[in-house]
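[1] Pasting the sequence and the predicted coordinates here, then a few questions.
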Amino acid sequence: MTTVDYMSPRVRLIANVATISGRNLHRLVRVPTLIAFATVQPILFVVLFNYTWGGAVHPPGVDRYIDYVLPGIFVLSIAFGASQTGVAVADDLATGMIGRFRALPMARSAVLAGRCAADAIRNLFVVGLMIGVGTLIGFRFHAGPGAAIAAVGLAVAIGLAFSWIFALLGLFVRDPEAAGIGGLLAVIPLIFVSSTFVPVATMPGWLQTFADINPITITVDALRALCLGGPTATHVWQALAWIGVLLVVTIPAATLRYRQTTAT
């Protein structure tokens, strides 16, 4: 008698997700370019944006630009990193790895969930790395340790939503290069037409209209409130609502698309 034979479907799903997550994390460690993308790029973002824009941008109520911009860089780095989720999913389809997973006695949803769970762990590492680098050049949390932990959790949550979005993209395009380009084309305008780097009030009026409802702006404002202090409840609930909507839409859509793709 084996334990596996008597696993409940939920426990088996969790075990499958853990296995796929481990596979993706091992791949991250073994491929030098992936390690560089996960570590060097976030460090460059923190240092370059702070020292190139910090002298020209002076947001009201903030003494140091790094305190203002780092919450935005959290989202920027996580969004850019999440675009690799689509690349990885498309690559698994192109190389036949998805077909091998299909032949195994495992839940189909575990493949995508495991990929996104591994990305969440990577994002936690990336956020911690950026906080460390930011602290060295002057960043400080001003609202206490509880708000700091909440900020890290919110950053990882938006990263999870991005991962599912780009996993869905990878399933549709089925080409790694196209998935990478498509992911960046989607992220770049959303990031730059937001409060990531400058206050929305400094933009032209017609652009402010979009920036104000941009989910990136809402999330960055929530992260900034948790980092700098002040009223946070409205910002955080709005960000969580956006993240919830994105997950409710993309998880079933990606799972359905995966089943359709592997059924052919």
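    Looks like it arrived, so ask away.
[2] CA atoms for contacts and neighbours, from now on please.
    Will do.
[3] count of residues packed around Arg27?
    With neighbours defined by other CA atoms under 10 Å, the count for Arg27 comes to 13.
[4] Over to Thr202?
    With other CA under 10 Å as criterion, Thr202 counts 11.
[5] likewise Leu48?
    Neighbourhood size, Leu48 [other CA under 10 Å]: 12.
[6] Just the element for it, please.
    helix 32-53 (DSSP states H and E).
[7] got it, and Ser83?
    Applying DSSP H and E, one finds Ser83 within helix 65-95.
[8] What residues sit buried inside that helix?
    Buried residues in helix 65-95, counting neighbours by 16 or more other CA atoms under 10 Å, are found at 65-93.
[9] who does the helix holding Leu48 touch, helix- and strand-wise?
    Counting contacts by 3 or more CA pairs under 8 Å, 6 or more residues apart in numbering; DSSP states H and E, helix 32-53 is packed against helix 9-30, helix 65-95, helix 109-136.
[10] Next secondary structure after the longest one?
    If you walk from helix 65-95 toward the C-terminus, the next helix or strand you reach (DSSP H and E) is helix 97-103.
[11] Which strands or helices does the helix holding Ser83 pack on?
    Helix 65-95 packs on helix 32-53, helix 109-136, helix 144-173, helix 176-192, helix 215-228, going by 3+ CA pairs under 8 Å, 6+ apart.
[12] quick check: angle from that helix to helix 109-136?
    In terms of direction (axes from the mean of the first three to the mean of the last three CA atoms, to 10 degrees), helix 65-95 departs from helix 109-136 by 150 degrees.
[13] Show me the contact partners of stretch 29-45.
    Outside stretch 29-45, the residues that touch it by CA atoms under 8 Å, 6 or more residues apart in numbering are Leu28, Ile73, Ser77, Gly81, Arg122, Val126, Leu129, Met130, Val133.
[14] what's the burial count for Thr56?
    Quick fix: residue 56 reads Ala, not Thr. Ala56 has 9 nearby residues by other CA under 10 Å.
[15] no wait, Ala147
    Neighbours around Ala147, by other CA under 10 Å: 19.
[16] any idea how far it is from Gly134?
    17 Å (CA to CA, to the nearest Å).
[17] ditto for Ile216
    Distance, Ile216 to Gly134, by CA to CA: 21 Å.
[18] Same drill for these two, tell me which one is more crowded.
    A direct count of neighbours by other CA under 10 Å for Ile216 and Gly134 places Ile216 higher, at 26 against 20.
[19] wait, doesn't the more buried one sit right on Pro189?
    No: in this structure Ile216 lies outside contact range of Pro189 using CA atoms under 8 Å: 10.3 Å.
[20] Tell me which residue is most central in the protein.
    Gly159 (2.1 Å; CA atoms, centre = their mean).
[21] Skipping adjacent residues, who's closest to that residue in space?
    Ile78 (5.7 Å; CA to CA, 6 or more residues apart in numbering).
[22] go on, Phe166?
    Phe166 sits nearest to Gly86 (CA to CA, 6+ apart), 4.5 Å away.
[23] Take this one as well and set it beside the first:
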Amino acid sequence: MTTLPETPAGRLRWAVADSRTLTVRALAHWARSPGDVVVGLLFPVMVVLMMGYLFGGQMDVPGGGRYREFIVPGMFAMTMVFGVETTFAAVAGDAAKGVTDRFRSMPTAPSAVIAGRGAADMLHSAAALAVMAVCGLLIGWRAHEGPAKALAGLGLLLLLRFALVWVGVYLGLVAKGPESVVTVQILVWPIGFLSSALVAPGTMPGWLGAIAEWNPMSATVTACRGLFGDPAATGGSWAAQHGVLMAVAWPLLITAVFFPLAARRYRTMGR
């Protein structure tokens, strides 16, 4: 019979070790299905190429600037947001197959299952961001404000993804199965497109532009464009003028709401 640690330090080491094991498990699954990983990484690249080359010549950025440099930070953020589907499918699949219940019956740290999933998805998102950055450089995008601000922008993108991991985990735990991903897409895609990622909110009807400017994804996009020195085309709203602040505040708020919900749902499953 396994003896569980009694001290706080022992419980922390236990949780870290179990989280590392479950992170490696998720990475091993991806290694056995490289095709799915490659498709997931290439999809946003195809969107960038399509928007940049097929439609970019007809798109004007309010305030001036090249549309390709305008769109790349937006696609960075969209990649982070659409990652919710990856998290959801993995968590819902494990729950539907009974894997999550088996973990709960084992002497596994309660936080390790969702922490391991989150760590694996953050590694996947960092890889996706690297691929997108290379693609952006190849089509002419540049970070004009130096490496420090560029890294700060990339950090804000990963902060957004970190917050959305817990949204995906929670939705995956409450879903009936991975086939419910369509429901998640109905939630995620409007958030992605009703934003400043592809077009300036000022070109939208007034009420729609206001919604787009207060979109959490728009906050990250606006902040990254400023940090990268790319065309911004920001509006006059408070949210648009304080992009960096909002790019930090929104992910912290999302994490504060959905991390406890995900942890509680995991603890109460089957009751």
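    Great, that's in hand. Please read these numbers as outputs of a predicted model, since none were measured by experiment.
[24] Let me see the TM-score of these two.
    Overlay of the two chains. TM-score (TM-score structural alignment, normalised by the length of structure 1): 0.92; 259 aligned residues with a CA RMSD of 2.1 Å.
[25] Figure out which of the helices and strands packed on helix 32-53 of structure 1 is closest to Asp221 of structure 1.
    Of all the helices and strands packed on helix 32-53 of structure 1, it is helix 65-95 that lies closest to Asp221 of structure 1, at 8.2 Å by CA to CA.
[26] Provide the aligned range in structure 2 for that closest one.
    Matched against structure 2 by TM-score structural alignment, helix 65-95 of structure 1 falls on residues 67-97.
[27] got it, and stretch 123-142 of structure 1?
    Going by TM-score structural alignment: stretch 123-142 of structure 1 matches residues 125-144.
[28] buried residues in that stretch?
    Going by 16+ other CA under 10 Å, stretch 125-144 of structure 2 has these buried residues: Ser125, Ala126, Ala128, Leu129, Val131, Met132, Ala133, Cys135, Gly136, Trp141, Arg142, Ala143.
[29] same deal with stretch 48-56 of structure 2?
    Residues of stretch 48-56 of structure 2 classed as buried: Val48, Leu49, Met51, Gly52, Gly56 (neighbour count, 16+ other CA under 10 Å).
[30] Please apply the same query to stretch 208-228 of structure 2.
    209-210, 212-228.
[31] quick one: it aligns where in structure 1?
    Using TM-score structural alignment, stretch 208-228 of structure 2 lines up with residues 207-227 of structure 1.
[32] The aligned partner of Pro42 of structure 1 in structure 2: neighbouring residues, count only.
    Using TM-score structural alignment as the criterion, Pro42 of structure 1 maps onto Pro44 of structure 2. Here the number of neighbours of Pro44 of structure 2 (other CA under 10 Å) works out to 21.
[33] now swap in Val38 of structure 2 and tell me
    12.
[34] How about Gly155 of structure 2?
    Gly155 of structure 2: 14 neighbours (other CA under 10 Å).
[35] For the residue nearest to Phe166 of structure 1, list the residues it contacts.
    Ser163, Phe166, Ala167, Leu168, Leu169, Gly170, Leu171, Pro176, Ala179, Gly180, Gly183.
[36] Now flag whichever of those residues is closest to Thr234 of structure 1.
    Ser163 (24.9 Å).
[37] ok so, going back, from Arg27 of structure 1, how far off is the residue nearest to Phe166 of structure 1?
    Relative to Arg27 of structure 1, Gly86 of structure 1 is positioned 15 Å away (CA to CA).
[38] Met7 of structure 1 too?
    To Arg27 of structure 1, Met7 of structure 1 is 28 Å away according to CA to CA.
[39] Report the secondary structure state of Ala197 of structure 2.
    Three-state assignment for Ala197 of structure 2 (DSSP: H, G, I helix; E, B strand; the rest coil): coil.
[40] Not counting the match of stretch 123-142 of structure 1 itself, show me its contacts.
    In contact with stretch 125-144 of structure 2 (CA under 8 Å, 6+ apart) are residues 41, 44-45, 68-69, 72, 76, 79-80, 83, 150, 158, 161, 227-230.
[41] With stretch 54-71 of structure 1 instead?
    Contacts of stretch 54-71 of structure 1 with the rest of the structure, by CA under 8 Å, 6+ apart, involve 46, 49-50, 130, 134, 137-141, 196-199, 220, 223-224, 227-228.
[42] please redo it, this time with the cut-off set to 7 Å
    Residues from elsewhere that reach stretch 54-71 of structure 1 (CA atoms under 7 Å, 6 or more residues apart in numbering): Val46, Asn50, Gly138, Phe139, Arg140, Thr196, Phe197, Pro199, Val220, Leu223, Arg224.
[43] how close does the corresponding residue of structure 1 for Ser33 of structure 2 sit to Pro9 of structure 1?
    Applying TM-score structural alignment, one finds that Ser33 of structure 2 aligns to Val31 in structure 1. Separation of Val31 of structure 1 from Pro9 of structure 1 (CA to CA): 33 Å.
[44] what's the distance between the match of stretch 123-142 of structure 1 and the middle of its chain?
    Centroid displacement of stretch 125-144 of structure 2 relative to its chain, using CA atoms, centre = their mean, to the nearest Å, is 16 Å.
[45] possible to save the helices and strands packed on helix 32-53 of structure 1 as JSON lines with distance to Arg259 of structure 1?
    Shown next, in JSON lines, are these (distance: least, CA to CA, whole Å):
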{"stretch": "helix 9-30", "distance to Arg259 of structure 1": "16"}
{"stretch": "helix 65-95", "distance to Arg259 of structure 1": "12"}
{"stretch": "helix 109-136", "distance to Arg259 of structure 1": "8"}
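[46] closest to Thr262 of structure 1 out of these?
    It's helix 65-95; of the helices and strands packed on helix 32-53 of structure 1, that one is closest to Thr262 of structure 1 (CA to CA) at 8.9 Å.
[47] Return the mean post-superposition distance for that closest one against structure 2.
    Superposing on structure 2 and averaging over aligned pairs (mean CA distance after the TM-score superposition for structure 1), helix 65-95 of structure 1 comes out at 1.1 Å.
[48] got it, and stretch 33-40 of structure 1?
    In the superposition against structure 2, stretch 33-40 of structure 1 averages 2.4 Å from its aligned positions (mean CA distance after the TM-score superposition for structure 1).
[49] List the buried residues in that stretch.
    For stretch 33-40 of structure 1, a neighbour-count test (16+ other CA under 10 Å) marks Ala38, Thr39 as buried.
[50] quick one on the thing from earlier: test my guess that the residue nearest to the centre of structure 1 contacts Leu76.
    No: with contacts defined as CA atoms under 7 Å, Gly159 of structure 1 does not count as touching Leu76, sitting 9.9 Å away.
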